[in-house]
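>>> only geometry, no sequence info:
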């Protein structure tokens, strides 16, 4: 499996950052490319198995499933069910950790996936990492 990774440091406390990141249906609040999110089955947005339907600003549709929500280690894990992306078997985890010397938060975003035919792992990873960078920049705009 191929991998993609991005991270960022926030001045906001880890618990405050986690409060935003853990909301499975809250992605449009901080991801500029996502216009809307709707829970369409399987739970309430905090329960593994919950499925969300995301609509991009370009009209693209993404269906994703919450695979896990670790409140202690501050880790949501989700899988792509359907998306207009050159990947298959996509599984991703965000991890919010305390930055000990500042009291801020370190957020990492890690995914494993297989590239679809006609796309290299490096091309797919570069696209995902660019999306993560934009998303985390958006997160910086709503929390300190």
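Now that the structure is in, tell me what you want to look at. Bear in mind that the values here come from a model prediction, so they are computed numbers and not experimental data. Numbers count the residues shown, from 1 in each chain.
>>> Going by C-alpha atoms from here, please, whenever you check contacts or count neighbours.
Will do.
>>> Next, work out how far apart the nearest residue to residue 66 once chain neighbours are set aside and residue 143 are.
Spatially, and ignoring its direct neighbours in sequence, residue 66 is nearest to residue 78 (4.4 Å; CA to CA, 6 or more residues apart in numbering). For residue 78, the distance to residue 143 (CA to CA, to the nearest Å) stands at 22 Å.
>>> more crowded one of those two?
residue 78 (23 against 14; other CA atoms under 10 Å).
>>> ok, now how distant is the more buried one from residue 124?
Distance from residue 78 to residue 124, by CA to CA: 18 Å.
>>> which ones are touching the residue nearest to residue 66?
Residue 78 makes contact with 64-68, 91-93 under the criterion CA atoms under 8 Å, 6 or more residues apart in numbering.
>>> adding another structure so you can compare the two:
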């Protein structure tokens, strides 16, 4: 009887492993900026003005629904991203938000940006972290552009461009 149960278990385990769906993904990027943390935090925490520091954002429109704050980012290359502010903590200089819908090939996207004192005097360290899934949640075959690599590349591109330009803006270059 034990052998029979073991054989059944071995037959079922591979099926459950293949049926798990997409794996969670994470992108984390950090930059050091030659500007005081308070100055950098002022730029980041201004949820309605991302276009001031992110080069891909043409405009930002804020709205409040049921006490929650949302922003609609209109992108220079076309398309929009609709985001919900989860929290903005001045003491920890940490902004949390999520994507409700948009053109990025991601699902269940949650992110935070932190500003901390940098390694040198008058410097800041900014860290941007996102956790998400690919947009296609079913098992293979996965349509082109809806896979893990596409999701990771898209988020990495957003973070790299944003942090590089945030550095320029905050440093006054």
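Sure, I can see it. In this text the structure is predicted, and so the values were computed from the model without any measurement.
>>> TM value for the aligned chains?
Between these two chains, after superposing, the TM-score reads 0.90 (TM-score structural alignment, normalised by the length of structure 1); 140 aligned residues with a CA RMSD of 1.6 Å.
>>> The most centrally placed residue in structure 2: which element?
Taking CA atoms, centre = their mean, the centroid of structure 2 lies closest to residue 130, which sits 3.4 Å from it. For residue 130 of structure 2, the host element (DSSP states H and E) is strand 124-134.
>>> What sits closest to residue 102 of structure 1 if chain neighbours are left out?
Residue 102 of structure 1 sits nearest to residue 11 (CA to CA, 6+ apart), 7.5 Å away.
>>> ok, now residue 142 of structure 1?
residue 30 (6.9 Å).
>>> can you tell me which residue in structure 2 aligns to the one you found?
Using TM-score structural alignment, the partner of residue 30 of structure 1 in structure 2 is residue 53.
>>> Any figure for the gap between its match and residue 18 of structure 2?
Taken as CA to CA, the span from residue 53 of structure 2 to residue 18 of structure 2 is 42 Å.
>>> follow-up on the earlier one: now for the residue lying closest to the residue nearest to the centre of structure 2 once chain neighbours are set aside: which residues touch it?
If the residues on either side of it in the chain are set aside, residue 130 of structure 2 comes closest to residue 111, at 4.2 Å by CA to CA, 6+ apart. Contacts for residue 111 of structure 2 were tallied using CA under 8 Å, 6+ apart; they are 96-98, 128-131.
>>> what's the helix or strand for residue 111 of structure 2?
Going by DSSP H and E, residue 111 of structure 2 is part of strand 106-117.
>>> how big is the angle separating that strand from strand 124-134?
When axes from the mean of the first three to the mean of the last three CA atoms, to 10 degrees is applied, the directions of strand 106-117 of structure 2 and strand 124-134 differ by 170 degrees.
>>> mean deviation of strand 106-117 of structure 2 from structure 1?
Its aligned residues in structure 1 lie a mean 0.4 Å from strand 106-117 of structure 2 after superposition (mean CA distance after the TM-score superposition for structure 1).
>>> And residue 8 of structure 1, what's its match in structure 2?
So residue 8 of structure 1 corresponds to residue 31, using TM-score structural alignment.
>>> What of residue 82 of structure 1?
In structure 2, residue 82 of structure 1 lines up with residue 101, judged by TM-score structural alignment.
>>> Now for residue 65 of structure 1: which residues touch it?
Residue 65 of structure 1 touches 48-52, 78-81, counting by CA under 8 Å, 6+ apart.
>>> try 10 Å
Residue 65 of structure 1 sits next to 24, 39, 41-43, 45, 47-53, 77-82, 91 when contact means CA atoms under 10 Å, 6 or more residues apart in numbering.
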